[in-house]
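Engineer: return atomic coordinates for the entry below.
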Amino acid sequence: MGVDGAVDADTRWYAEHLVAALRALARPVLVADWRGFWRPRSLRFEFGRDDPDTYYDSWLDVPGVYRELLAPLGEPSGRRWVESLYDPQTDRASRAPRQDAPDDAVLVFAGSFLLKDDVRWGFDAVVHLTTSDAAIRRRVPAEDAARVLGGWNRYLAEDSPADAAAVVLRCEDPRHPAELLRE
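Structural biologist: Below is the predicted model of the structure:
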């Protein structure tokens, strides 16, 4: 399962609640975050720290996500996964160990752009958090707002994530989500 949203804090908050609900149902849960699969800073910032197109196109190491996380967990049994490839604090490889995953485990992955064409097929279901530009500006550091909004609005225009998501939640205030019902 993916939790897709523009604001990292929101996707992590909802993912934590989803993890708690799944664990309450006695399901084994694996947790990962898109920051653990970012490309190195030198590649992310190749065209500047604030470039929204690079943010949208190149921050996530999509081949790494598939190779180390989604493809292995898509196997029916004998699954081994890596929870991260990258440590954003040190800007180095995380060296996370390969771990066994129970056959009935559920992955909860929090991040942005999870319903892009090159990413979405790896998830059985994605919860999409829709957030106004004003709410994003309130919850993202001012120095990141132009990059996040530019990349996010491109994502909305090109990928129509609300149409592809299993569930869409309006997330103006994460403490009070509203499910958007579609026909």
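Engineer: rest of the way, CA atoms for contacts and neighbours
Structural biologist: Noted.
Engineer: residue nearest the centroid of the protein?
Structural biologist: Gly111 (1.7 Å; C-alpha atoms, centre = their mean).
Engineer: contacts only, for that residue.
Structural biologist: Gly2, Val3, Asp4, Gly5, Ala6, Asp8, Thr11, Arg12, Asp33, Trp34, Arg35 (C-alpha atoms under 8 Å, 6 or more residues apart in numbering).
Engineer: please give the structure of this sequence too, so both can be compared:
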Amino acid sequence: MGITPVTPELLVADVTELVAARPGRVRLAVDGPPPTAPRALADAVAIGLRARGRATVVVDTADYLRPASLRFELGRTDPDMFLDGWLDVGGLRREVLEPAAPDGSGRVLPRLWDARTDRAHRDSYVDLPADGVVVLAGALLLGRGLPVDLAVHLRMNEKALARRLPEDERWTLPAYARYATENTPEKIADLLVLADHPDRPAVQRYELRDKDCGRGGS
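Structural biologist: Next up is the predicted model:
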């Protein structure tokens, strides 16, 4: 288990290969705070997988937040609620991750809730084939029972995160600190990416194993 410096392009290739090596449907979580750009990595991996003939749907957790009346119940800048109460975990399981399981229906809803308008999206379901892939991108994903098959964690240390977060988002720092301590995402991830400098990442690979800890069932 060593640390290997890589370029952003090699990181995309590495994650793509990690998924492509698995037969059947795959549910990949790309987890990291906004400055690590998990959605950008997810989109790039999706392009690589589609080029290999694997139908891939990218789901952004920003489209699976709970309604404002629930998210902001304790105020708009409560870090504990940000960690524990913003993400619609039930919706993700029901509309994305359980249908994308090997024995699931394959009917995946890419977007559920528009947080900007605080209304439901009007997306249509996508039918995922037997070897299709769902890439779930966002922050604070691991250790909360989401049923995924592979996980990549983009880790940025507290000082780097404080520097790179916009000033109006720094109230979330205690949530990320709690997440690192309580959820220990690096112990759940199949691939840990050291992303203090996103243009110069390094990867720390773990042997693939049954990591039920922090993940749901199938």
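Engineer: tm score of chain vs chain?
Structural biologist: In this superposition the chains share a TM-score of 0.91, using TM-score structural alignment, normalised by the length of structure 1; 180 aligned residues with a C-alpha RMSD of 1.7 Å.
Engineer: give me the buried positions along the helix ranked longest in structure 1.
Structural biologist: Ranked by residue count, the top helix of structure 1 under DSSP state H comes out as helix 8-24. The neighbour-count check on helix 8-24 of structure 1 (16 or more other C-alpha atoms under 10 Å) flags Asp8, Asp10, Thr11, Arg12, Tyr14, Ala15, Glu16, Leu18, Val19, Leu22 as buried.
Engineer: with structure 2 overlaid, report how far the helix or strand following it is off on average.
Structural biologist: Using DSSP states H and E, the helix or strand that follows helix 8-24 of structure 1 in sequence is strand 29-33. Mean deviation of strand 29-33 of structure 1 from its aligned counterpart in structure 2 after superposition (mean C-alpha distance after the TM-score superposition for structure 1): 0.6 Å.
Engineer: coming back round to it: any idea which of the contacts of Gly111 of structure 1 is closest to Phe45 of structure 1?
Structural biologist: For those, the minimum distance to Phe45 of structure 1 (C-alpha to C-alpha) is 14.7 Å, reached by Arg35.
Engineer: what is the burial count for that closest one?
Structural biologist: 20 (other C-alpha atoms under 10 Å).
Engineer: residue in structure 2 paired with it?
Structural biologist: Using TM-score structural alignment, the partner of Arg35 of structure 1 in structure 2 is Ala62.
Engineer: tell me which residues touch that match, please.
Structural biologist: Ala115, Gly138.
Engineer: and Glu158 of structure 1? What does it align with in structure 2?
Structural biologist: So, by TM-score structural alignment, Glu158 of structure 1 is matched to Glu182.
Engineer: under a three-state scheme, what state does its match occupy?
Structural biologist: Here Glu182 of structure 2 takes the helix state, with states given by DSSP: H, G, I helix; E, B strand; the rest coil.
Engineer: burial count for it?
Structural biologist: For Glu182 of structure 2, using other C-alpha under 10 Å, the count is 10.
Engineer: quick one: the match of Arg35 of structure 1 from Phe72 of structure 2, how far?
Structural biologist: 15 Å (C-alpha to C-alpha, to the nearest Å).
Engineer: same check, this time on Ala101 of structure 2
Structural biologist: 32 Å.
Engineer: out of the two, which sits in the busier spot?
Structural biologist: Applying other C-alpha under 10 Å to Ala101 of structure 2 and Phe72 shows that Ala101 carries more neighbours, namely 23 against 16.
Engineer: may I ask which helix or strand encompasses that one?
Structural biologist: Assigned by DSSP H and E, Ala101 of structure 2 falls outside every helix and strand.
Engineer: tell me the counterpart of it in structure 1.
Structural biologist: Using TM-score structural alignment, Ala101 of structure 2 lines up with Gly74 in structure 1.
Engineer: for stretch 194-205 of structure 2, measure first residue to last.
Structural biologist: 11 Å.
Engineer: show me the helices in structure 2, by range?
Structural biologist: Counting by DSSP H, the helices of structure 2 are 8-20, 38-51, 68-71, 79-84, 89-92, 158-164, 173-178.
Engineer: what would those helices look like in TSV with distance to Glu207 of structure 2?
Structural biologist: Shown next, in TSV, are those (distance: least, C-alpha to C-alpha, whole Å):
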stretch	distance to Glu207 of structure 2
helix 8-20	11
helix 38-51	20
helix 68-71	37
helix 79-84	28
helix 89-92	27
helix 158-164	27
helix 173-178	26
